[in-house]
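A.B. asks: Give me a model of this one.
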Amino acid sequence: MHGVVVSQKLGLNKLGGKVRHFKPLTYIHLGAHIPDRLIFQTGLNFPRPKRRRRRPAKSCEQCRRRKIRCDLGQPCNGCVRARVSMECSYRDGSSGDAAAVPAKSRELASTETHPEAGEEVVIPRQPSRPEAGDDVPLTNQESLLLSNASPSQPLVSAPASSSTCIPPHTPRLRHVPEKTKLFGQTHWLHTAERFPISGSFHPVQVEPWFNDAKADLIETLQEARNLRFALKKQNAANLEQPIRDLRETLPVKETCDDLIRCYLRTFEPMYRIIHVPSFWNEYSQVWVGEHASTLQPVFLVKLSLILAIGTTFKEVSDDAEANHLWRLAQTWIQNAQWWLTGPSEKTTYNLDGLQVFCLLLLARQTTFNCRGATSWLSSGSLLRAAITMGLHRNPKLFPGLSLYQREIRARLWTTVLELSVQCCLDLGLPLNFSDIDYDACSPSNYDDPDLDSGSEPTPKPMDTPTDSSLQIMLAQSLPLRVEVIRLLNDFRHQQSYEKALEIGTKLRKACRDVAAFFHSSKVTDGSFADTCGLRPNMFHRKLMDNQLRRFIMFLHRDFMLQARADPRFYLSRKICVEAALVIASSDKGANLNQPLQRWEDTWRLALVGRGLFKCSLNFDAMLILSLEVITQLQDEAAPSYEADVLGEMAKAGRAPLIQVLESMQEQLTQLIARGNTSLKRLLFVNAHLTQIRALESGQPMKQAVYEAHAQTLRNCVAVLRETTAGATPQDSKEKVPREGVPRHIAN
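C.D. replies: As a prediction, the model looks like this:
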C-alpha cells in the first residue's frame, strides 16, 4: 500500500491537529450538458448553446467575506472562532450539513493520528471514491433528470436524510518504531477531537504570541515527562528471575489476614474466582511448619496475587507502609507472570492456572504503578484458555462433574467473560466471541459452604443475597454488553440508532434492577468497613452501576457526537450525558487531602486503578461532560448583558455539570500530590474548564486555554519535584532489607 509520510513537531497540535491527504476532484457540470428546453418542455425544440456554470464556492459566506479558509463544517471553525456560529451559511441553497458531507468524506478517506514528538504518521491512500453518480454515463444522468424533473422539483436531489444510521469512526493508528497502537472505536480521541480548542493550535492559525511561548511549554512538558519516568522507575520493582521461595516474601500473618479480607470484601463477590472455605483451609497450612513444605506452588501464587490486590484497600498506618506494600505487590505480580509463562506450561493448564490468570489480570489493573496495563492481549489469551478447558459449554453435559465442580466452572467462565468484555470496552477492540458461541449457564444462587455438602441442595431464591448474588446479577446483563461490544466494533456496517435505543433501554433497566437489589438488601454507607464476607456493600453498588453505565455511555456516544448537527439524535445526547454524570458523581465531594487511612475503597481504587477501576475519575465521562457544556455555550447566541430568563435557565442547567468537573479537577490534583504520576486527565479538565469560563465571559479562548495549560504543567512539575526529592533512592533501600523480602528482589 502506498502512503504519505507526514512528520509533526511536538506541540499542542497533537491533541487534535489533523493530517489529511487531499486528492484531486473532478467536477462534472451537468448544466453544461443538459439543455434547458429538454428539462421544462417536450417536443422537437432545439436546445440552447451549452453554457458553463460557475463553480460553487467551497466555503461559507462568512469565511468567503473574511477571506479565510473554511472547513465546510456546520458551523465551520472560522465562524466558531469568530463567535458567529449561528450565522454560518452557504450559498446556492446548500445547508451546512450538505456542504460538510464532501469535506467529511475527504477526511474519512485516510487514517489520521495525533502523534507524539518526532513521530511519523503513515496515511494509507485509499482508492479514489467518485462522487455520487460520477460513474454513471452522462446520457443516463440526462435521462434520469428528464424522467424525474418537474417545475416544482429541484434538479439536484438532496441527500437522503431519513436514515438514522451513522458510519463507524475512521480508525487512528499510532505507528512509531517503539510502539504501534490502534485507537479503537471507544478510544477517548474520538471525543476529544470534537473540542474546538483542544488541538487547534495549527501553525497557520495561531497568534504570534503562541510561537514565542511554545518553546517554554515544550521545555516544561519534557521536564514533566522526565520526572514521571524517573518516579515510575524509582518505584518499580524489577524481578529478573522467578522467586525461588515465595513463602519467604510474605508479610507477617496479621498483615496477610488483613490483605485477604480486603480482597474478599471488594472484588471476590463480583468476580468469583476462588472457593473461600477451601482457600482458608489451605491458607491455614502456610503458617504450620510441618505442612509448609507440602504446599502446592500454585496456591502460593494465588495467595500472593490475592495479597497484591488487597494492598490497594488495606488501612495502613502511614504512607511508608503503603509504599512498602505496593512495592511488594509489584514483585508478586511479576512472579505470577513468570510462573504463567515459564517452561512448565503443563502445570498451568488446569483450573488452578486459570484462577491465577484471572487474579493476575485483575491485579494488573488495580494495583499501584503496575506495568502492563494494556490487558486486551492477556484477556484474549484468558478467554481461549477457558474455551480449551470446555468452560464455555454447559456443565450439565458432563455427568461426571460434582456440584462443586460444576459451580466452580460456571463461576470461572462468567468471570472470564466479565474481564474480557471489560478489557474490550476499555481499549475499543473486538471480543471475537458472541453469545451464540457458548451455552454455559450462569452460576446458581449458592453460598460457598453449600457446595461442600455431599448432597445437592436447592439453590436459594434470587431475592436472597448469597455469595454469588452479585456475579449472577452482572451475568444477567452480560449478553447485552457483549452485543454492545459487537456493535461498537463492527466497522463493516453502520450503527443503527434504533438498535442503540433498544439495547440502551435494556441496560438502563439493568441499572434500576441493581439499585433495587441493593435497596432491598439494606446496604448502608458504612457496611463495607466492618465486614470481611462476600455480602454486598456500597463499593459493589458503585462499581456495578459504573460498569453498566459505561456501556450505556459508549453505546450512545457516537450518536451524541452527531446530535448537534442532527437533532434526531438528541435523545442519545441526553442519555449519554446522564450516564457520564452518574459515573462522575459517584464520588463527588471526596476529600482526598485527609490521611490515607480514612479513604473509602473507591477512592483508593481511583488512585491506582485503570479503565473501569478509575471509578468516578473516568476520562471518557469527563470529556463528555466538558463537551456538553461547551456545546451548550456555543449553541447560544452572542453573550448578552441584559436580563434573560432563558439564559439564566440554561446557566442553571449547566451548573451541576460544571460542579462535577470542578470536583474532578480538585480530586485529580490531590491524587498527583499523593504520588499518582498520570497528568493527562488534569491537563484536559483544566483546559476545558478554562474554555468554559472564557465562553461564558466572552473572552478569547485560545490564549486563556494555553495559559491554563502551561500553568497546570508548571504546578505538576513542582509537585513531581517534591515527590522525587522526598522519595528514598533505590540505592539506599538496598542497604535496609525489608521484612520478609529476599535480597534478590529487594530492588
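A.B. asks: going forward, measure contacts and count neighbours with C-alpha atoms only.
C.D. replies: Noted.
A.B. asks: Which parts of the stretch 451-600 of the chain are strands?
C.D. replies: Counting by DSSP state E, counting those that start in this stretch, the stretch 451-600 of the chain has strands at residues 495-496.
A.B. asks: Tell me the secondary structure of His175, please.
C.D. replies: What DSSP: H, G, I helix; E, B strand; the rest coil gives for His175 is strand.
A.B. asks: Tally up the residues packed near it, please.
C.D. replies: The number of residues packed around His175, counting by other CA atoms under 10 Å, is 16.
A.B. asks: nearest spatial neighbour of it, skipping sequence neighbours?
C.D. replies: Leaving aside its sequence neighbours, His175 sits nearest to Val121 (CA to CA, 6 or more residues apart in numbering; 6.2 Å).
A.B. asks: To compare against the first, here's the next sequence to fold:
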Amino acid sequence: MSESKTKRRRLVLSCFECKRRKLKCGRETPVCSRCINVGNPELCKYDPRFSMGTDTDVAGLACSNQAWSPNNSMSQLPTTTFDNFDASLIGDNCQPSSWLPFQLDLDLESSSSKVLDSESLIDSLKSQMQQQPVTDQRKSLNGRFRGPSHSTSIIASFQDLSRFMKQTVEDHHILGAPQWATYTPSAEQPLPSYSKDEVEQVIKHLLPAEERCRRLSKSYFDHFTGIYALFHVPSFWQEYQNYWDGTHNDPVRFNAMLLAVMSCSRCLFADDPLSFDGDSSTARNEAVEWLHAVEAWQGYRPAKSTTIEVFQVRCLVLFSKTLNDIDREDHYTASQTLLADAISNGLHRDWKLLGVDESVYERELRRKVWSAVAEQDIAACIERGVPSMVSNLFADIGQPKGYNDCDYYSSTEFEPSDQPDSQLTDSSFAKIAHSIRPLRYKINDFVNNPQKHRSLDQPHLVALRVQISEALDGMPNWSDPAPDVAGRNQGLVYRAVLELYLHELLLLLHLPFALTKDTAISSAVDTDFQ
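C.D. replies: Sure, this is the predicted structure:
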C-alpha cells in the first residue's frame, strides 16, 4: 500500500526567477514586485499548482486567502488568532511609521538583508498575510533590525544618492556585468567542532612557526595597538618570550591570545602569498580557522576563571571579525554580550573607590580593556542603528592615563606623571576617543531614538554641529612634536581615525534634513551634502 502511494511534493510559493536567483520573492500575482523592479516581468512564472487548488496544501492556502483580504472586515478573521490585532497597522488608510522612510531596497543585497520603503512594506505585509495560513503563529526572527544610522537607512533618506549608487553599480564594467546576476559564490567549508579534550591541542597545532608568529604579532602592534590599546606592550613581549622558552605559567591561554592577535593582522601581512578563494581569500580563511579554534577554547572556560586576559582575547576576537568581515550580522550581538559581561565583572567601576586594593598596572590595564569594550559598543550601535546602553551607565573607571607603556610595570607602586593631551603617548588615542565618546552617544541617541529624533529642531542641530566643529578644531596635532618618523606616522593615524569618528556624526546629523515634518521623504533634501 505504501509502495503505490507517491510522495507529495511541497508547493513552492516563490516565482521560478526569484528561486533561481536565490532572492526573496514578493509572491504577488501575476508578476512579483522584485521581477518588476529588476526589469524582468516576462520571466516571472509560478508553479502551475499555485492557482489550481488541487493539492491539499493549495486548498489550505486558498482558505487562507479567503479568510484574509484587504477588503474584508476584521470581524471575518478568526478571533482566536487575532484577538488583539490592530487593523490600522496594515489597513489601506494607515499612516506609515516614522521609521519606514529610512528603509529602501536597492536590490543589491540578498533576502536576509532586505529593507523596504513604507508602501512596499505595507504591501508586503498584506501579501504575506494572504499567502500564509493564519493559524501558523510561529514567526521567524532570522532577520536583523536596522535603525536610521545603518548605512542602508542613510542611503534611503537621500533618494538621489540611492539612485546614483544603483546606477553606478549597473553601469560598472565589472559590477554590472551579466555574469554577476547568476553568480553564486562557492559555499565555505564547514568548520570542525572541537571537543573539550582536543581543543587545547588544536590551538597549539594551528600556531605557526615562531618567526612567523613574531612578524604577525609585530604587524598587529605596528597597526592597531594604539587604537585598541588592550595590552601593556612590554609585558606582552615578555610573555611572548616566556611562551617560546617554555616557562610561561599559562601557555594555553597565551596560545589562544597569540592566534587572536595574529588574526587581526593576517590580511595585512604581505610576506606570505595571498590568493583569492571563492568569495574569500587564503589569508581570511586562515584567520577564520584561528578564530574558530579560539572561540571553541573560550566556550569551555568556566565562568569563575574569567580574568582581564580573557576579556583581552574576547575583544581581539570581535575586533578581528570586524577587520576580516566575518559574521558581520552578529557583530552587534557579540559587542552587546561582551559589554554585558564586562559590566557584570565590574570593568566599568573604579575598584579603589570600592575599597579593593589594585596596583597601578592592574588599574591601567582595566582602563584600556574597558575603553576597547566601550569603543566596540558605540561603533556597533551606530552601524546597527540603535542607542547605546553605555550612554546611561554610571562608569567611574575613567579614561586611560597619558602614560607610555615603558613608564610603568607590574611592580610600579607610584603612578607616573600624566602627560597632557598635546603630548603624543601610547594612550593618546584612547584618551581623546574617551573625551569625544559622550558626543557620539548623544548624537547616536538623537538619531536612533524616535522620541528624541522627532524633538530635534534647527537650533539644536546647529548647536550639535558646533560641538563637532569645536572637537575637530581642538584635535591635537601630534605629527609636529614627534621626534621620529614612526611617532609622526602614529600621530597621523590617531588623528585621522578620530576625525573620521567626528565626521561620521556630521553625516548622522543630516538625517533629519532628509525628512519633512510629517516624516515623508522631502523633495528639498540637503543636496549639497549629498
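A.B. asks: Need the TM-score between these chains.
C.D. replies: Once superposed, the chains reach a TM-score of 0.66 (TM-score structural alignment, normalised by the length of structure 2), with 405 aligned residues with a CA RMSD of 4.1 Å.
A.B. asks: Was I right to think Cys165 of structure 1 contacts Lys499?
C.D. replies: No: assessed by CA atoms under 8 Å, Cys165 of structure 1 is found out of contact with Lys499, at 9.6 Å.
A.B. asks: hang on, the earlier thing: what does the helix or strand where the residue nearest to His175 of structure 1 lies contact?
C.D. replies: Using DSSP states H and E, Val121 of structure 1 falls within strand 120-124. In this structure, residues lying in contact with strand 120-124 of structure 1 by CA atoms under 8 Å, 6 or more residues apart in numbering are 1-8, 20-21, 110-113, 115, 173-176.
A.B. asks: quick one, strands of the stretch 201-350 of structure 2?
C.D. replies: 276-277, 280-281.
A.B. asks: on that earlier part again, and after the strand holding Val121 of structure 1, which helix or strand comes next?
C.D. replies: Downstream of strand 120-124 of structure 1, the first helix or strand assigned by DSSP H and E is helix 138-148.
A.B. asks: Where does that next one end up in structure 2?
C.D. replies: Helix 138-148 of structure 1 corresponds to no residues in structure 2, going by TM-score structural alignment.
A.B. asks: list the helices and strands that helix packs on?
C.D. replies: Applying 3 or more CA pairs under 8 Å, 6 or more residues apart in numbering; DSSP states H and E, we find helix 138-148 of structure 1 packed against helix 36-40.
A.B. asks: The helix it packs on maps to which residues in structure 2?
C.D. replies: Residues of structure 2 matching helix 36-40 of structure 1: none, counting by TM-score structural alignment.
A.B. asks: Tell me how far that helix lies from the chain's centre.
C.D. replies: 57 Å (CA atoms, centre = their mean, to the nearest Å).
A.B. asks: Show me what the helix or strand following it packs onto, helices and strands only.
C.D. replies: Counting by DSSP H and E, the next helix or strand C-terminal to helix 36-40 of structure 1 is helix 61-66. Helices and strands touching helix 61-66 of structure 1, by 3+ CA pairs under 8 Å, 6+ apart, are helix 77-81.
A.B. asks: equivalent range in structure 2 for the host helix or strand of Tyr706 of structure 1?
C.D. replies: Here Tyr706 of structure 1 sits within helix 701-726, counting by DSSP H and E. Across structure 2, nothing matches helix 701-726 of structure 1 (TM-score structural alignment).
A.B. asks: Same check on stretch 413-424 of structure 1?
C.D. replies: So stretch 413-424 of structure 1 is aligned with residues 370-381, judged by TM-score structural alignment.
A.B. asks: Fine, thanks again, bye for now.
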